[in-house]
Every structure is written in structure tokens, then in C-alpha cells.
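[1] Okay, here's the prediction I keep looking at, along with the sequence it came from:
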Amino acid sequence: MAIGAWVPVMGGPVVGILLGLGLGRLLGARVDTLRPGLAFTSKKVLQAAVVLLGLGLSLGQVLTVGAHSLPVMVGTIAVALGGTALLGRRLGVDQETRTLIGVGTAICGASAIATTSAVIGASGTAISLAVTTIFVFNVLAAILFPALGHLMGMSQDAFGLWAGTAINDTSSVVAAATVFGAAATSYAVVVKLSRTLMLIPISVWLSVRTHRTQERARQQAAADAAATSTAEAPAAGRRGLPWRKLIPGFLVLFLLAAAANSVGLVPEAAHAPVKWLTVLLTTMAMTAIGMLTPVASVREAGWRPLALGGALWVAVALTSLALQALTGTL
């Protein structure tokens, strides 16, 4: 947390997962003695962080941004998610990793990766790869965007919209926009927070998709077992989806937290400490995930996750500029 505060473009969660990877490798087999606590932190503490994240979201922020910025926001998200599906398969990136990189690029970096990984039950290796990939392009964006914005002669609002829709983590959005100007910073933060709201429908959709996939796998396993069984057994019937379990409990609490903040039930004075606690819990979970992640698996993934993240980052940045030009906001 201290290093993350000192270097905001990295943030506590990114530092945590990197230190966790190093510490896990240093401890070697001794990590097994810590496994119960690390497993609890990487799952339950992460879910608690997701719930607290909801307290910082407000549906009213979309209205603050204004309808003229929504086409750019929605268009960049569509490009990121669509590009993930197409390019991720071509590059041979596994589904978990490409989902996390896609949502991290489309929505809000590490926060989106934390939420999505909790929803789909992603492996530590996939989370480590996604967080590391997003971090690389966050740093590049914070360095390059202000210079490119001045080179293109962008206005404060236009740059704020570009940074808010094309840079991943909020810390990097603020870092880039602050260099460009105060007005750009204010606009970029509002756009970024509104973009974060898209976590709600995407999380629900991913939860439904994950349960459907698991149900099909169970049905296939039952059918295979019945086909290979020598004893006569009744055919496996199609079971309905467990609708009451489609949305995990922590995700329900996340939605309720966002709704409570949207109607003004969360005091303004509580936002800062809740945000700090959210970052703390996310950092704890990311550190635990890093310690549990086999470094060899990350190394074996090679250049493909970075190539996917880089391609999506460029596509989203160009799409944001193109949509601004089309809608007259550039």
C-alpha cells in the first residue's frame, strides 16, 4: 500500500501481486503451510473488496457525463470485448486470461479484473497475467497520452474523454490527465467512474455464462458416464439452470451496495475511507494470489497475453478518437 501510494501509476494491487510472485518463489515449498490463509484471502477477502467497490458506484454519474460522451464510452467497450473474443482465440490465449484482459481493458483495469476473477473463479495464473499485462499498458498510457494529446491539439474536455475511455486504471487516468490540465482531470475522472458502472451488467452476464458452461459440462459428463456404463441406467435428463445460484451472493451484495449509493444512502464522508479499505482488501487478495501462482506458468504463457493486451489498448485508443471525431466531441 505504501509503495502504491508513492507510485500511484502502479497502485497497491499491482505492487501486491508482483511482490507476492517474488515472495512465493522465495518461500518455495514452505508456501504450502500458508495455503489455507492465502486461499481464504484470495477468495473471501477479494469478494469483500468487490462488495465495497459497489459503494463507490453511482448511476447518477452517467447523467453527469452527458449523453454526448456515451457513444464513445459504449463503442470503446464493445471494441475491447469484441476484440478479446476474436484476437484472443487467434493468439491461443486461454479463455480465463483473455476474459480478464478484455474486461480489464474495457472497464477499469485491476478493479475489473478483481471483480471478474471472483465471478468466474479464475486461476491465480490467469489473474497474475492479466494484472501484469494491464499494468504495462497503464504505465505506457500515463507517459504517452499527454504528449500525444498536445501533439493533436486536443481540448481539455476532449483529452479528458480520451483518457477516461482509453486508459485502464483510475490511477493512470488521473496521472495522465493531471499532466494535461485541471479541466481534463475533472472530466476524465467522471468519464472513468461512469465507465466503471459497466462492471454491473458485465459481471451479471459473466456469472450467467459461467453457470451455463458448468451446467453443460455436468450434463456432458453425466451423458458420457451413462454411455460407458455396463449397467442399465436411466438416461440423464436435462436439468434446469439453478437460477437462484446464477448470481453469487457477493455479487448480489455488490449490486445492492451500488444501488444504495445511487439513492444517497452512503454518506459523502464515508466514500474516502471505503475507497481506502477497498484498495487494502484488493491488495491483500492480489498478494495472496501472487504467492499462490506458479511462476513457471506465467513464464510459459510467453508473449501472447502482452500481445493481446497491447492490440486491445491500441484499438480502444484509436476507436475513442474516431468516435469523438464522428460525434463532434474531438
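    Noted; the coordinates are in hand.
[2] Only C-alpha atoms from now on, for both contacts and neighbour counts.
    Will do.
[3] Please work out which residues outside stretch 81-91 touch it.
    Applying Cα atoms under 8 Å, 6 or more residues apart in numbering, the external contacts of stretch 81-91 come out as 94, 95, 98, 99, 101, 102, 103, 106, 304, 308, 312.
[4] If we use 10 Å, what do you get?
    Contact with stretch 81-91 is made by 76-79, 93-95, 97-107, 303-305, 307-309, 311-312, 315-316, as judged by Cα atoms under 10 Å, 6 or more residues apart in numbering.
[5] Next: stretch 19-38.
    13-18, 41-42, 45, 128, 284-296, 298.
[6] Okay, one more to line up with it:
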Amino acid sequence: MSEDLDCPVPARPQAEPARGSSRPAVASLVPGLALVLALAAAGTAVGKAFPLVGGPVTGIVLGVLLAVLKRPGARLRPGIGFASKRILQASVVLLGSQLSLTQIVHVGAGSLPVMIGSLVVCLAAAYGIGRWFGIVGDLRTLIGVGTGICGASAIAATAPVIGAAGVEVAYAVSTIFLFNVAAVLTFPLLGHLLGMSQHSFGLFAGTAVNDTSSVVAAATSYGRTAADYAVVVKLTRSLMIIPICLGLAWLVRRRNRDAAETTARPRLQVLKLVPGFLIGFLLMTTANSLEFIPAAAHHGLSELSVFLITVALTATGLSTDLAALRRTGPRPLILGACLWVVVSVTSLVLQFLTGSL
């Protein structure tokens, strides 16, 4: 996409290159962006009417459906590509405004072993089971981080780090959504069956359900106290995006080291390791931790972040290659089911072992 936008536009010798090349580049984004924004707005409206579904999932579904009816032409592709990459990165930066390093202290030491333990087991299971099923690395990574951390937001943060294809992002988001719905419908029943307290169920929902909207839906049906605690646990769990993305960036750099072997200075290599948008995410999280972001602005920033994620995922849906999706087959869906069970069971076992069940 960037190569298309950076190609110089033929001009008279007297024309100014900088101005002459920038205007067509910006103008070429407008048709695709307009389409994506319109679909994202519709997806957001549906998501507000049906919180269990949410705007991001609705947006990607609308994008896929439109791609089925009529694949976007060359005039729309620059704007769609811009939305699926640059706006996606901006949404991840804004996501940091909702997180605070001090939240780890607030949830208490008792909940950290459950959160970290379930995440480690989930990622290990994603790698092992995914390889056993023969699922390509990027797709099993997206499903793993989506299940283990925070659903679509984690997928959105991880995809540009590992260079995942749009079809893989679409499949991962759809898989995570399916088991979000299953969790909302079954977890409250399971909690009552096990006689879990409000605090225990809040910890369970916060560590075993993926997207924040689904965490709220599941925990609220159990009780207000459970919902309040589950949200704090869930936001703290979202902080794991930071080390996971850094680790994945290092692995990708190491995997491609032979192809990009240079004698560059070590400092430059370290700087290249960290994606720019992740630095923005860290700065935003730090600013929120230091209370530089006013409390009154949190809701607006949260809404904007979710909308930008919806925009980016809508663009991903429009870019989806359905033939490639069909070739992928049902194995990633089976992997998602396995990881959902693994995370749920691990969370309950760790709660039992730590005395928080």
C-alpha cells in the first residue's frame, strides 16, 4: 500500500515534487476511508444496541459481507489499506489511556498468579496444539493472544508486530467472538453451580473471558460486585499486551535476522525492535498511571479507541480473501475451542490452589 502511495505522480518539469506528489496521495485515501468510516459507524450503532456483539465484531462482519458481494476496486484500496494499518496502530496507542500500572496493586497479589498463570498456559497451549493441528504460526499466535489477553484489542496490537495477513486477523477475531458468546451464556451458570462468591466469579470472568464487553456482560449477570472486580482484573490483564508484543517483536526480528543481516550498530537494532505505535502505547499508559490524563477524559478516549478499532477491523473485513479463509478450514476454530477450555479450567484450578475460588 505504501509503495502505491509513494509513487511520484507525473508532472511538468517546473512542478514542485513535494506538493504535486502529496495531494494525489491524500486524495487517493478519501474514497476508501469514507466507505470504511460509514461501515464502522453502522457497526458501532449495532454494537451499542447489542453490547454482547460489540462494534469491532460487527464492523468486521459488515466488511466481510460487503467483500463477498463486491470486492473493493483499485480506487478504494489505498484508503482501506490505510485504515487497516495506520488507524489500527492509532487505536492501540489510545488503548493505553484506559490502563494504569497501578491497577496491578489494586487487584491484589492474590489475583496475579491466576492472571499470569492462565496467560502462560494459554500461550503454551496455543503453540503446542496449534503446531499439532498444523496451523500457521501467525494465526495460532493471534488466537492465542486473543484468548489469553484481551480479545480483539490484543489481536489488533499483535497483528502489525508479527505482520499477520488480513485473513488471519479476520479469522482470529471471529473465533474469539464465538467463544466470548459461549462464555457469557455459560459462565454465570457455572459460577452458580460451583457456588462461587461475587469476588471469585469476578476474578474468573476477568481472567477467562476475552473482550471487555463480554467480561462486563458475563459478570453483570452474576452481580454488581462481580462486575466491578472483573473489569479491574480485565484491565490489568490487558497490560500483558506490553511484554507479549515486545517478546513477539524480538522473535520476529530474530526469525528474519538472516535475511536482514547487517553490520548496523546495536543501538539501532534495539530501536528497530520496538514498533513506534507500541512506544506510543507505553507512553499513554505511563501518562495515565501518573494521572496526566483527566478522569473526565477517560470515557471519551475509551469510546474513540473502540471506534478506531472498529474502523481498522472493518477495513480488515473489506480486505478479506474469502478463498483463503475457506482454505484455512475448521482447524483454527477447533484451536480456539481448545484454548477457551484450557484457559477456563486453568483459571478455576489456580483460583482453587490460591484459595480464591
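    Yes, it's here. Note that the coordinates shown come from a computational prediction; the quantities given were computed from them, not determined experimentally.
[7] Okay, and which of the contacts of stretch 81-91 of the first structure map to helices?
    Residues of the contacts of stretch 81-91 of the first structure located in helices (DSSP state H): 76-79, 95, 97-103, 304-305, 307-309, 311-312, 315-316.
[8] hang on, the earlier thing: which among the contacts of stretch 19-38 of the first structure count as buried?
    If you count burial by 16 or more other Cα atoms under 10 Å, the buried members of the contacts of stretch 19-38 of the first structure come out as 13-18, 41-42, 45, 128, 284-295, 298.
[9] can you tell me the helix or strand for the aligned residue in the second structure for residue 157 of the first structure?
    Under the alignment by TM-score structural alignment, residue 157 of the first structure pairs with residue 199 in the second structure. Using DSSP states H and E, residue 199 of the second structure sits in helix 198-208.
[10] Toward the C-terminus from that helix, list the very next helix or strand.
    Reading on from helix 198-208 of the second structure to the C-terminus, the next helix or strand found by DSSP H and E is helix 212-220.
[11] Quick check: residue 41 of the first structure vs residue 255 of the first structure, distance?
    Distance of residue 41 of the first structure to residue 255 of the first structure, given as Cα to Cα, to the nearest Å: 22 Å.
[12] Let me know the helix or strand that the aligned partner of residue 304 of the second structure in the first structure is in.
    Residue pairing (TM-score structural alignment): residue 304 of the second structure is matched to residue 277 of the first structure. Using DSSP H and E, residue 277 of the first structure sits within helix 268-292.
[13] mean per-residue distance, that helix to the second structure?
    Compared with the second structure after the fit, helix 268-292 of the first structure shows a mean deviation of 0.5 Å (mean Cα distance after the TM-score superposition for the first structure).
[14] circling back to that earlier point, list only those of the ones in helices among the contacts of stretch 81-91 of the first structure flagged as buried.
    Of all these considered here, the ones buried according to neighbour count by 16+ other Cα under 10 Å are 76-77, 79, 97-103, 304-305, 307-309, 312, 315-316.
[15] Where does stretch 45-65 of the second structure end up in the first structure?
    Under the criterion TM-score structural alignment, stretch 45-65 of the second structure matches residues 2-22.
[16] Now do that stretch: distance from first to last residue.
    Its first and final residues considered, stretch 2-22 of the first structure spans 18 Å by Cα to Cα.
[17] Buried residues, that stretch. List them.
    Here stretch 2-22 of the first structure shows 4, 8-21 as buried, counting by 16+ other Cα under 10 Å.
[18] Chain neighbours aside, what residue packs nearest to the residue nearest the centre of the first structure?
    The centre of the first structure sits closest to residue 112, judged by Cα atoms, centre = their mean, with a distance of 2.0 Å. Among residues not flanking residue 112 of the first structure along the chain, residue 104 sits closest, at 5.3 Å (Cα to Cα, 6 or more residues apart in numbering).
[19] what residue of the second structure takes the place of that neighbour?
    Residue 104 of the first structure maps onto residue 146 in the second structure, by TM-score structural alignment.
[20] Run a quick check on that match versus residue 176, I expect a contact.
    Yes. Here residue 146 of the second structure lies in contact with residue 176, judged by Cα atoms under 10 Å, at a distance of 6.6 Å.
[21] what residues are shared contacts of those two?
    Counting by Cα under 10 Å, 6+ apart, the residues touching both residue 146 of the second structure and residue 176 are 152, 155, 210, 211, 336.
[22] Per the alignment, name the residue of the first structure opposite the third one.
    What it means is residue 210 of the second structure. When the first structure is aligned by TM-score structural alignment, residue 210 of the second structure is paired with residue 168.
[23] Report the contact partners of its match.
    By Cα under 10 Å, 6+ apart, the neighbours of residue 168 of the first structure are 103-112, 134-135, 137-139, 141, 192, 196, 313.
[24] just checking, which of those residues belong to strands?
    Using DSSP state E, no member of the contacts of residue 168 of the first structure falls in strands.
[25] Now do the counterpart of residue 313 of the first structure in the second structure: how many residues are near it, please.
    Counting by TM-score structural alignment, residue 313 of the first structure corresponds to residue 340 in the second structure. Neighbour count for residue 340 of the second structure, taken as other Cα atoms under 10 Å: 24.
[26] In contact with residue 340 of the second structure: list those residues for me.
    122, 144, 147-148, 176, 179-180, 182-183, 208-210, 334, 346.
[27] what about 7 Å?
    147, 179 (Cα atoms under 7 Å, 6 or more residues apart in numbering).
[28] related to what we said a few turns ago, from memory the residue nearest to the centre of the first structure sits against residue 105, does it?
    No. With contact defined as Cα atoms under 7 Å, residue 112 of the first structure does not reach residue 105; the gap is 8.6 Å.
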